[in-house]
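K.L.:
sequence and computational prediction follow.
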Amino acid sequence: MQAQDTAGNLGLSPSVTARVDNTPPGRVDVGLEGGDGWRNTNDFAASWTNPAENDRAPIVGATYKICSASASGTCTQTDVPGDGISRIPLQAPGPGEWTVSMWRHDAAGNTDPDAASVPVTLRYDPEPPQVSFNPPDASDPTLITAPVVDKISGLADGSIEISPAGSGTWQALKTTTDGGRLVARIDDATLPAGSYQVRATAHDQAHNEASTTQRSDGQPMTLTLPLRIATTLGAGIPRERIERTTVRRHGKRRVTQRRVTRVFHSIALALGRRAQIAGQLTNRDGQGLAGADVQVLESSETTPEHLIGDVTTDPAGRFTYTASGTTSRTLRFTYAGSAVTLPAQSSVRLVTPAASSLRVNRSRVLNGQSVTFGGHVASVPVPAGGKLVQLEVQLAGRWQTFRTVRTDQAGNWSVPYKFARTRGIQWYRFRVELPREAGYPFAAGTSKSIRVRVRGRA
């Protein structure tokens, strides 16, 4: 300011700064520290960043409004002073979901509720869920269900465990959530028989935990395994035979005979031959299970186990399966069980000897002449590098090997042989033996024998 007296003298005042701001602070984005997930402690904080505004009045406070997330929820409003404030500690008014918005005040007294931030959500649940077991269902006894009640945040996940009674060792079962319940199955076919305790543990969305070993009726959740009905599956090759028995009657010995059927679980089955396998599936009382599906799986030295067929039991629980002599193999008959019956299985071993033909180009020769033995190995595929073949001759009642050779990859072989020590007329008997070899899915086998007449000097 300038002042002048009547004499024309001028006076100047010191300068002062005038600060004018009539614009309310604008909207800023607010974030909830730690995210907006459910929490089991009432400890929240909202924060934001104040933009730089050098020509505006500084921020000196903020107002936040908390409202219930329900449509008819009430709201409360609180002023928080603070120079340059950019964070507000918060607490939810109670369990549940709440929305929070905020607007700022500047040093000029400007503020505008219409510039409130986009609301963020507080989720608070201090209460653990309630969990209990349903009693087992007689129509599906291995199914274990545990309803979970959590009225605030809701069920997140959980587990069901099983423990032999008194052991203190718990084994987790594969557990899923289905709506508002935990679901698991007990594999009573693999667990030892006995008494077991079952425990369920549930977590809600706020990480509150609850566990129980009781049913909804207050009884302890204890089970006696197995839960399902035991079954027996028998399979084998029936063979009839005559059994003779010597009995003494009236001081005399008499031989009686009767025809009996024996069931074998391992037999020798020649290449190309067939055998009928018979079996029966029964419950613990020996009653047949009708209409059950029995799968047939095969494994051998060179092939892993795989499915080759299935059969269905008749009204008495019986079934038959015709197997061929292809390789030495094990057939496993399996019943997968049902909701109320346990699985069962039985194995049959088929031992197929290797097979080869045998021929000779001449069956009558003179001493000093040669013949050529040959043949074809029918038990294929032959090993890489050919199948070992041993040519044998019968001398003094015993078979002796005198030549060995390997077949080609197609299984063909030949062996020349010259007779040099024969005197008079001799009949020689020859055969081929195919020894057992690793990686070759056949047992040791022999061919039919042939005869050669050799005439030498007397």
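P.N.:
Yep, that arrived.

K.L.:
going by C-alpha atoms from here, please, whenever you check contacts or count neighbours.
P.N.:
Will do.

K.L.:
so after the helix or strand hosting E97, what's the next helix or strand?
P.N.:
Using DSSP states H and E, E97 sits in strand 96-106. Downstream of strand 96-106, the first helix or strand assigned by DSSP H and E is strand 120-124.

K.L.:
adding another structure so you can compare the two:
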Amino acid sequence: AVSDLSGVAGGRIELRGYHGRGDWRALPTALRGGRLHAELSDDLDGAYELRARATDGAGNAGVGYGGVRTLPVRAATRLAGHLLVRARRARPGCKPAKAARCRTVATVRRQAARVARGGQVVLRATATTAAGRPLAGAEIAATLVSADGRETGLPALRTDAAGAVATVLTARRSATVRLRYAGDGRHRASEAAVELRVPAQATIAAGGPAVRAVRQLRRKAARGPWRAVAVAGRVVRFRGRVLGGAVPRAGKLVEVQAHFRGRWRTISAVRSDRRGRWSFRYRFGASPRTATYRMRARVPAEAGYPFAAGTSRPLRVTVPGARR
């Protein structure tokens, strides 16, 4: 037996399945204040026998049985997160044939949301036990992890009486929002994640000797497409810039697209410089009638680039018909 006079000098805590299932397994054990301490993993599930093997300074050894314990000791928890976004949806009761004409805007929950750069979105999370009981006063850690690996910690959040917490995020780059509840002496840790997708932004303009005029629409339609008038048969120089920064050293791939036959089609792919500036030359063929073409720049998503695919505002290029 271990002597009370010499004190505990070392030992280990062991466990095995109840009713002798399996061999005794030693747990990582530490001696603190004359007592043996070991942490039980939350991955253990079921009934287990515990015992402690200790030695004192005189070399005496002893074994103490801790009885049967049902593991895990801490209760399982559930952490759920989502983003609140405004979306168009059909009104309740609308007939399928009229669904397109009776849509309304409502706030919906999404695990992944697309938000314009500079826009804001509400992040909401709830922490409960596996049985659904809310965890009030729980601290939730939130971290933004962008596609280029950059991590940004957010201020710690604390749940209310309903186990819920909410905060407003400003969309700067595409990122995974990781939520974590560290747990406590009675509750296990849990995690959740939501996706914030910020589309890339770019500009497009037309210039060169072949362009006779470039003008913006009237103020009341300032958000509409830009317009340019080009001379048929001569080269038009399209140029623009990838906005938002984070352009790779080798430049960013940009797709120049034209809209015809009912959809956008890529007519060329170019690469910008380190500052995001790009250019492309194109020759419009002659036509007996005046033709208007819609052009745009598309910035595709790439590995390590912290933005989702995005496009520029359309540019309308009018090519006058040949005079008779």
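P.N.:
Structure's in. What do you need? Worth saying up front: this structure is predicted, and the values here are computed from it rather than measured.

K.L.:
returning to that earlier point: give the buried residues for the strand holding E97 of the first structure.
P.N.:
Across strand 96-106 of the first structure, burial judged by 16 or more other C-alpha atoms under 10 Å covers G96, E97, W98, T99, V100, S101, M102, W103, R104, H105, D106.

K.L.:
I229 of the first structure: which of the residues you listed is nearest?
P.N.:
G96 (48.1 Å; C-alpha to C-alpha).

K.L.:
quick one: map that closest one onto the second structure.
P.N.:
Mapped onto the second structure by TM-score structural alignment, G96 of the first structure lines up with nothing.

K.L.:
show the contacting residues for G96 of the first structure.
P.N.:
By C-alpha atoms under 8 Å, 6 or more residues apart in numbering, the contact list for G96 of the first structure reads R123, Y124, D125, I152, S153.

K.L.:
ok, T341 of the first structure - contacts?
P.N.:
R228, I229, A230, T231.

K.L.:
on that earlier part again, looking at the buried residues of strand 96-106 of the first structure, which one is closest to G168 of the first structure?
P.N.:
Nearest member of these to G168 of the first structure, counting by C-alpha to C-alpha, is G96, at 37.6 Å.

K.L.:
burial count for the alignment partner in the second structure of G286 of the first structure?
P.N.:
Under the alignment (TM-score structural alignment), G286 of the first structure pairs with G132 in the second structure. Neighbours of G132 of the second structure under the rule other C-alpha atoms under 10 Å: 11.

K.L.:
and what of G20 of the second structure?
P.N.:
10.

K.L.:
can you check Q276 of the first structure too?
P.N.:
For Q276 of the first structure, using other C-alpha under 10 Å, the count is 13.

K.L.:
nearest spatial neighbour of the counterpart of R313 of the second structure in the first structure, skipping sequence neighbours?
P.N.:
Residue pairing (TM-score structural alignment): R313 of the second structure is matched to K448 of the first structure. Take K448 of the first structure and drop its neighbours on the chain: the residue closest to it by C-alpha to C-alpha, 6 or more residues apart in numbering is R431, 6.2 Å away.

K.L.:
ranges for the strands of the stretch 301-450 of the first structure?
P.N.:
Per DSSP state E, counting those that start in this stretch, the stretch 301-450 of the first structure carries strands over the ranges 306-312, 318-324, 329-335, 344-351, 359-360, 364-366, 370-376, 388-395, 398-406, 412-418, 425-434, 445-446, 450-455.

K.L.:
can you lay out those as a markdown table showing distance to S163 of the first structure?
P.N.:
As requested, the strands of the stretch 301-450 of the first structure are exported to a markdown table (distance: least, C-alpha to C-alpha, whole Å):
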| stretch | distance to S163 of the first structure |
| --- | --- |
| strand 306-312 | 34 |
| strand 318-324 | 38 |
| strand 329-335 | 27 |
| strand 344-351 | 24 |
| strand 359-360 | 68 |
| strand 364-366 | 80 |
| strand 370-376 | 61 |
| strand 388-395 | 56 |
| strand 398-406 | 60 |
| strand 412-418 | 62 |
| strand 425-434 | 55 |
| strand 445-446 | 53 |
| strand 450-455 | 68 |
